[in-house]
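Engineer: Kindly generate the corresponding structure for this input.
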Amino acid sequence: MIQRGDTLPDCTFQLLTNEGMKNPTTDELFAGKKVVLFAVPGAFTPTCSEEHLPGYVTLADKLKAKGVDSIICLAVNDAFVMTAWGKTHNAEELIMLADGDGTFTKAIGLDMDTGSFGGVRSQRYAMLVDDGRVTQLNVEPPKTFEVSKAEAMLALL
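Structural biologist: Model prediction:
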C-alpha cells in the first residue's frame, strides 16, 4: 500500500469534460500542485452520495483558501458515471476522475474486491498530495467514515 512520502505511480485516467473525453496522466493532475484526492467505493452509493462527496463540495472553497490547487474525487467507475454523479451533487469545483479499470487504485494498493456486488472497487480514503508526493494518507477501516471526510482533511492544512 502506498505510504506517506511515496510518489504516485504513473497512470492515465478518464475525465469527461465539456470538450469531450480527456485522458489526463498522474503528472498532469499532480505535478507542481497541492491536491486533495479522495476516493470512494462507488458513485451513487449511500455514504458516498449522502456524506463523502457533499462534504468536499461544501468545503471546496475553504480547502482552496488553505492552498489546495485542486480537489479530485476518484472512483473505479467510468467517466460518464463520474460526470453524472458530479452534476447531481453540484461538484463543479471538483475533478470527478474515473479510474475505470482500477489501474491506479490497484497500483497504490487501495483496491478491494466486492465480489458480485461490484467487483474491484477502491477503499475509502483521502490523501494530500504535494507535487506528486503523498504527504498525508487517511484510509478508512471497513464500514467507517471518519478520517477521509473533508473536515478531517481541512483540519490537516
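Engineer: alpha carbons only for contacts and neighbour counts from here, please
Structural biologist: OK.
Engineer: neighbouring contacts of stretch 118-136?
Structural biologist: Here stretch 118-136 makes contact (C-alpha atoms under 8 Å, 6 or more residues apart in numbering) with 3-8, 26-27, 30-42, 75-76, 102, 105, 110-114, 137-140, 147-149, 153.
Engineer: In ChimeraX, select just the buried ones from the residues you listed.
Structural biologist: For the buried members of the contacts of stretch 118-136, the matching ChimeraX selection, counting by 16 or more other C-alpha atoms under 10 Å, is:
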select :3,7,8,26,27,30,33,34,35,36,37,38,39,40,41,42,75,76,102,105,110,111,112,137,138,139,140,147,148,149,153
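Engineer: residues contacting residue 31?
Structural biologist: Contacts for residue 31 (C-alpha under 8 Å, 6+ apart) come out as 130-132.
Engineer: hmm, back to that, please flag which of the contacts of stretch 118-136 sit within strands.
Structural biologist: Within the contacts of stretch 118-136, residues falling in strands by DSSP state E are 34-39, 75, 111-113, 137-139.
Engineer: Can I get the residues you listed in JSON lines including distance to residue 46?
Structural biologist: Formatted as JSON lines, those follow (distance: C-alpha to C-alpha, whole Å):
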{"residue": "34", "distance to residue 46": "29"}
{"residue": "35", "distance to residue 46": "25"}
{"residue": "36", "distance to residue 46": "22"}
{"residue": "37", "distance to residue 46": "20"}
{"residue": "38", "distance to residue 46": "16"}
{"residue": "39", "distance to residue 46": "14"}
{"residue": "75", "distance to residue 46": "14"}
{"residue": "111", "distance to residue 46": "19"}
{"residue": "112", "distance to residue 46": "18"}
{"residue": "113", "distance to residue 46": "18"}
{"residue": "137", "distance to residue 46": "23"}
{"residue": "138", "distance to residue 46": "20"}
{"residue": "139", "distance to residue 46": "18"}
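Engineer: this one as well, want them side by side:
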Amino acid sequence: MTIQIGDRIPEVVLKYIDDGVQAVDTPTLFEGRRMVLFAVPGAFTPTCSERHLPGFVEHFDEFSQRGVHVACIAVNDPFVMQAWGESQHVPKGLRMLSDGNADLTRALGLEMDASGYGMGVRSKRFALYAEDGIVKQLFVEAPGEFRVSSAEHMLAHLPD
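Structural biologist: Below you'll find the predicted structure:
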C-alpha cells in the first residue's frame, strides 16, 4: 500500500558516502526535522539530471531559509549517488542517499518495474514533505511526467 499523508515514514536504513560508506536510518534522518525527500528513477538519467535534481540544487538555499532539510534518493548504489551529486554540484547539506535495494521505495509503496528498460525495480518519481517523520505532503508523478515533484512545486506547497 502506498504511504499516505499522516503516515510515519517507515524505518529503513539508507546509505551515503562520507569518508567511506555510511548508514543512516530513517528515524535519525527525519526526527525533529522538517524534510523534503524526493526520489528519482535513476541517477544520471535524462529528466533526473536535466531538471529534477538541478531544481533542488538551484532552490536549496530557499529550502534552507525556511528551515527545511532536503534529501534525494534513488535505487542506485551510494558510489553512484556520490558521483552524480558531484557532477551536479550538489551543495553541502543536500543529502544524496542510496536506496540500493529499494527498501525504502518498497516500504513507501512507490516502486515501479523498469525492467523493460534494463533497470529492474526503481522508485517512482515523487516528492514528499514530512515533519518529525510524519508525511504532511505527498506528490507522486504519473508515468513519464515531471511536474508535481519539482522543487518549485514543493516550495509552493510548504507550510510557513
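Engineer: What's the local residue count around the residue nearest to residue 37 of the second structure when sequence neighbours are not counted?
Structural biologist: Closest residue to residue 37 of the second structure in three dimensions, ignoring its sequence neighbours and counting by C-alpha to C-alpha, 6 or more residues apart in numbering: residue 71, at 4.9 Å. Using other C-alpha atoms under 10 Å, the number of residues around residue 71 of the second structure comes to 17.
Engineer: OK, contacts around residue 71 of the second structure?
Structural biologist: 35-38, 94-97.
Engineer: Checking it next. Helix, strand or coil?
Structural biologist: Classification of residue 71 of the second structure using DSSP: H, G, I helix; E, B strand; the rest coil returns strand.
Engineer: May I ask you to confirm that residue 36 of the first structure is in contact with residue 68?
Structural biologist: Yes - Residue 36 of the first structure lies in contact with residue 68 (C-alpha atoms under 8 Å); the separation is 6.9 Å.
Engineer: Identify the contacts common to those two.
Structural biologist: By C-alpha under 8 Å, 6+ apart, no residue touches both residue 36 of the first structure and residue 68.
Engineer: Give me the angle between the longest helix along the first structure and strand 70-75.
Structural biologist: The longest helix of the first structure (DSSP state H) is helix 53-65. Per axes from the mean of the first three to the mean of the last three C-alpha atoms, to 10 degrees, the angle that helix 53-65 of the first structure makes with strand 70-75 is 160 degrees.
Engineer: what's in contact with helix 53-65 of the first structure?
Structural biologist: Residues from elsewhere that reach helix 53-65 of the first structure (C-alpha under 8 Å, 6+ apart): 70-71, 73, 89-91, 93-94, 149-151, 154, 157.
Engineer: In the second structure, which residue range corresponds to stretch 133-149 of the first structure?
Structural biologist: In the comparison with the second structure, stretch 133-149 of the first structure aligns to the range 134-150 (TM-score structural alignment).
Engineer: Tell me the span between the first and last residue of the matching stretch.
Structural biologist: 20 Å (C-alpha to C-alpha, to the nearest Å).
Engineer: same question, stretch 115-135 of the second structure
Structural biologist: Span of stretch 115-135 of the second structure from end to end, C-alpha to C-alpha: 29 Å.
Engineer: how close does the nearest residue to residue 52 of the second structure once chain neighbours are set aside sit to residue 77 of the second structure?
Structural biologist: Among residues not flanking residue 52 of the second structure along the chain, residue 150 sits closest, at 6.1 Å (C-alpha to C-alpha, 6+ apart). Distance of residue 150 of the second structure to residue 77 of the second structure, computed by C-alpha to C-alpha: 23 Å.
Engineer: do the same with residue 48 of the second structure
Structural biologist: Look at residue 48 of the second structure and residue 77 of the second structure: by C-alpha to C-alpha, they are 16 Å apart.
Engineer: Kindly report the same for residue 69 of the second structure.
Structural biologist: 22 Å.
Engineer: ok, now residue 64 of the second structure?
Structural biologist: Relative to residue 77 of the second structure, residue 64 of the second structure is positioned 26 Å away (C-alpha to C-alpha).
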